[in-house]
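**Q** sequence first, then the predicted structure, then my questions.
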Amino acid sequence: MKPRHVLDRRSFLSAAAGAVALGLTGCARGAEPDAALAAAPLASAVPKGTTLVVGDKEHQKAIEFAGLADKFSFRVQWANLSGGPQTLEAFRADALDLGSVADIPPIHSHWTGIPTRIVASKFRQDPLNHTVYRLGVAPGVAVRTLADIRGRKVAYSPGQAQGALVLRVLRKAGLTRKDVKLVELPSTGDVYVTALAGHQVDVAPIGGVQIRRYEAKYGPDGGSTIAHGLRDDPGHLYAPITVLADPAKAAAIREYVRVWARAWRWRETHPDEWIERYYVKDQGLTTADGRWLVDNGGIADIPASWTDAIARHQETIDLLAKETGNKPLKAEDLYDRRYERVAADALAEAGAR
């Protein structure tokens, strides 16, 4: 039998083919554990023999480099995947317990029949000056303000953070979908950069080291990036409610969240080591690229209360529901508040020690 955490191409294709059926049955599938979830206390200890399958590819390295990987009282199986589409398909295939995403995949999971809950949240201090994305502008295209996007071809990825950002940018600029041409493209890898360079699109949200590289490579030809002026900093850990309804896995997730938070602080207090060991040796970037990513990332904000975050999430849900025709959701229902203070308390305890 194939190990539970191994995802091959056939598994993903089968999962995708069954998406419609799952969408019709997903609510019934998740209704029973969902009803009792909030009232079920989290166990203080993880039962022996528990395994947690985690898709948190980048932060896995921080946990290892910080010497925290051997602190778990249960077995962690690392899944080599990340992002909304991959984690959702893994959830569908029952091949993943916990994933790391931005704020759109937890919404999209409910709309596609796989109810999930957020168990940890991280933001950026000074988020408007440390954004995740900038709007890339194709070489020779005269877009210098958000209003200039009118009439342009804009890359759009439904169900992902970049897609929601595009809709929020249009709203801020006083525009609607009808005022631009949305070009549906996956936002993985260098797809958006390639589309900009080839004038397949005029504007696309690009993030991470792609911002620095795009400006350096295409700037001489007239390529540029502009700030969007919006918060785009949410980062979450989320899990299917069927996983959270399992007391052993729910306890393991609590322990994982504590380590997750401590590893974020390690990254911030060991920037040179993180750059060299992860960005340079693991990812093959230059030291300058790594330094840019660290500086642009700012300091992590891991709040003890999710109230403000839930309010912001509700605004995003309402916008997406209006623009996509999906059923409105209550943002509160996307969070498992049993975990609300877990990460912040872990940091406080570590600081006291």
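**A** That came through fine. Residues are numbered from 1 along each chain as shown.
**Q** going forward, measure contacts and count neighbours with C-alpha atoms only.
**A** OK.
**Q** quick one, what contacts Lys327?
**A** Trp111, Ala321 (C-alpha atoms under 8 Å, 6 or more residues apart in numbering).
**Q** below is an additional structure, to be compared with the one above:
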Amino acid sequence: MRKPYRTLTLTAIAAVAVAVLAGCGAPAESTTAAVPAPVGPAELANVTLKVGDQKGGVKSLLTAAGLLDDLPYKIEFSTFTSGPPLLEAASAGAIDIGRVGNTPPIFAAAADAKISVVAAAQAPVADDALLVPPDSPLRDVSELKGKTIGVAKGSSAHGQVLYTLRAAGLSTKDVKLSYLQPADAFAAFGQKAIDAWAVWDPYTSQAQQESGARVLADGVGKTNGYVFQVAGRDALADPGKNSALREYVARVAKAQKWADTHRPEWAAAWAAETGLKPEVTNAATARGVELPVALDDQVLKSEQDLANAFSDEKLLPGTIDFAAFADQRYSEDLRTVREK
């Protein structure tokens, strides 16, 4: 019997994807395209869906919910350090779909990546934190002027930094942004090579639990907290992959709803999948879970506002039309899941 899924590490694939995207920057073309006809069960059984994951989040969620036991297709999970390299891989065709926060699709759109946002969820924003060491003299965001903030470029934390600084009357020009992936930023944070660290769960909870990190500010009242399933356009154009993606995004939405009433079970699966301490995953899930929402005008407008803010800060080359990177072909399937 074949295994329904397996996990890969995509360092090499991410490198290929970066090369594919290098030099991109042309205006975005519309994602409107003919939707392939669905395939039958026999053909679907031969499909291998390549799914990008971050720190085991989606895989552990599906595992805990028992939703990897009856797959009508195969899945290969691949682990990425953050959303931007995941979307680079999706654009290059190295993966078919992956979950990212609110900012990576904006940077991908600015690079004219071959991706489309196909599903949305609302996540808690208290974990979108700007952390400082426990003995830091910093007590207010306004005191960050001239300081160094570690953040993964193009990640949801990048958006959180922008909005948090704006709320304090500052801009990204008033601080030094040190672009670091989470593992490198955690090390720099522990060595006090950076003054603050902008990050998300489970890293926020890990830093609090393991190094006594203090939250200087969080995303409450600032960031929109949206997370997205983002698919590569080549996968969306393929009949077999499109049928698998339709089923997959609905399956993830079901798991998200399940997690809302089964947080301890999800936390345990998350810890088992990643090697994180149970205290970390329990703290992360206690803050809240992602719940599916419609990929509607409200979501698109909020994302456009964020994109415009990045453009205003000259952190994006020009402007983008976020709606041009949204594909609502699975909206009815997802509405059915949300309303159950």
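**A** Sure thing, it's come through. Fair warning: this is a prediction, and the values are worked out from it, not measured in the lab.
**Q** please state their TM-score.
**A** The TM-score (TM-score structural alignment, normalised by the length of the second structure) is 0.84; 327 aligned residues with a C-alpha RMSD of 2.9 Å.
**Q** which residues in the stretch 251-353 of the first structure form strands?
**A** 300-301 (DSSP state E, counting those that start in this stretch).
**Q** any idea which helix is longest in the second structure?
**A** For the second structure, the longest helix by residue count, based on DSSP state H, is helix 239-260.
**Q** SS state for the equivalent of Ala16 of the first structure over in the second structure?
**A** Counting by TM-score structural alignment, Ala16 of the first structure corresponds to Val18 in the second structure. Per DSSP: H, G, I helix; E, B strand; the rest coil, the secondary structure class of Val18 of the second structure is helix.
**Q** so what's the residue nearest to the spatial centre of the second structure up against?
**A** Residue closest to the mean C-alpha point of the second structure, counted by C-alpha atoms, centre = their mean, is Val100 at 1.6 Å. For Val100 of the second structure, the contact set (C-alpha under 8 Å, 6+ apart) comprises Ser82, Gly83, Leu86, Val227, Phe228, Gln229, Val230.
**Q** next one: it from Asp327 of the second structure, what distance?
**A** Taking C-alpha to C-alpha, to the nearest Å as the measure, Val100 of the second structure falls 16 Å from Asp327 of the second structure.
**Q** same question for Asn282 of the second structure.
**A** Asn282 of the second structure is 34 Å from Asp327 of the second structure, by C-alpha to C-alpha.
**Q** again, but for Asn308 of the second structure
**A** 20 Å.
**Q** how about Lys147 of the second structure?
**A** Lys147 of the second structure is 40 Å from Asp327 of the second structure, by C-alpha to C-alpha.
**Q** looking at these two, which is more packed in?
**A** More neighbours surround Asp327 than the other of Lys147 of the second structure and Asp327, with 22 against 14 (other C-alpha atoms under 10 Å).
**Q** now the more buried one: closest residue in space that isn't a chain neighbour?
**A** Closest residue in space to Asp327 of the second structure, ignoring its immediate chain neighbours: Val118 at 5.2 Å, by C-alpha to C-alpha, 6 or more residues apart in numbering.
**Q** touching, the one you found and Ala323? I think so.
**A** No. Applying C-alpha atoms under 8 Å, one finds Val118 of the second structure not in contact with Ala323, separated by 11.2 Å.
**Q** and these two? Which one has more around it.
**A** For Val118 of the second structure versus Ala323, neighbours defined as other C-alpha under 10 Å are more numerous around Val118 (23 against 18).
**Q** now do the end-to-end distance for stretch 132-149 of the first structure.
**A** Taking C-alpha to C-alpha, stretch 132-149 of the first structure runs 20 Å from one end to the other.
**Q** again with stretch 131-145 of the first structure
**A** 17 Å.
**Q** can you list contacts of that stretch?
**A** With C-alpha under 8 Å, 6+ apart as the criterion, stretch 131-145 of the first structure contacts 148-149, 193, 196-197, 199, 201-208, 211, 214, 218-219, 221-228, 230-233, 296-297.
**Q** quick one: Cys308 of the first structure from Gln314 of the first structure, how far?
**A** Small correction: residue 308 of the first structure is Asp, not Cys. 10 Å.
**Q** would you list every one of the strands in the stretch 1-150 of the second structure?
**A** Using DSSP E, counting those that start in this stretch, strands in the stretch 1-150 of the second structure cover 5-9, 48-54, 74-80, 97-100, 115-122, 129-132, 148-151.
**Q** make CSV from those and add distance to Ser171 of the second structure to it.
**A** Shown next, in CSV, are the strands of the stretch 1-150 of the second structure (distance: least, C-alpha to C-alpha, whole Å):
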stretch, distance to Ser171 of the second structure
strand 5-9, 36
strand 48-54, 29
strand 74-80, 29
strand 97-100, 24
strand 115-122, 26
strand 129-132, 15
strand 148-151, 12
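**Q** please identify which of those strands is closest to Pro292 of the second structure.
**A** Taking C-alpha to C-alpha, strand 115-122 is the member of those nearest to Pro292 of the second structure, at 4.0 Å.
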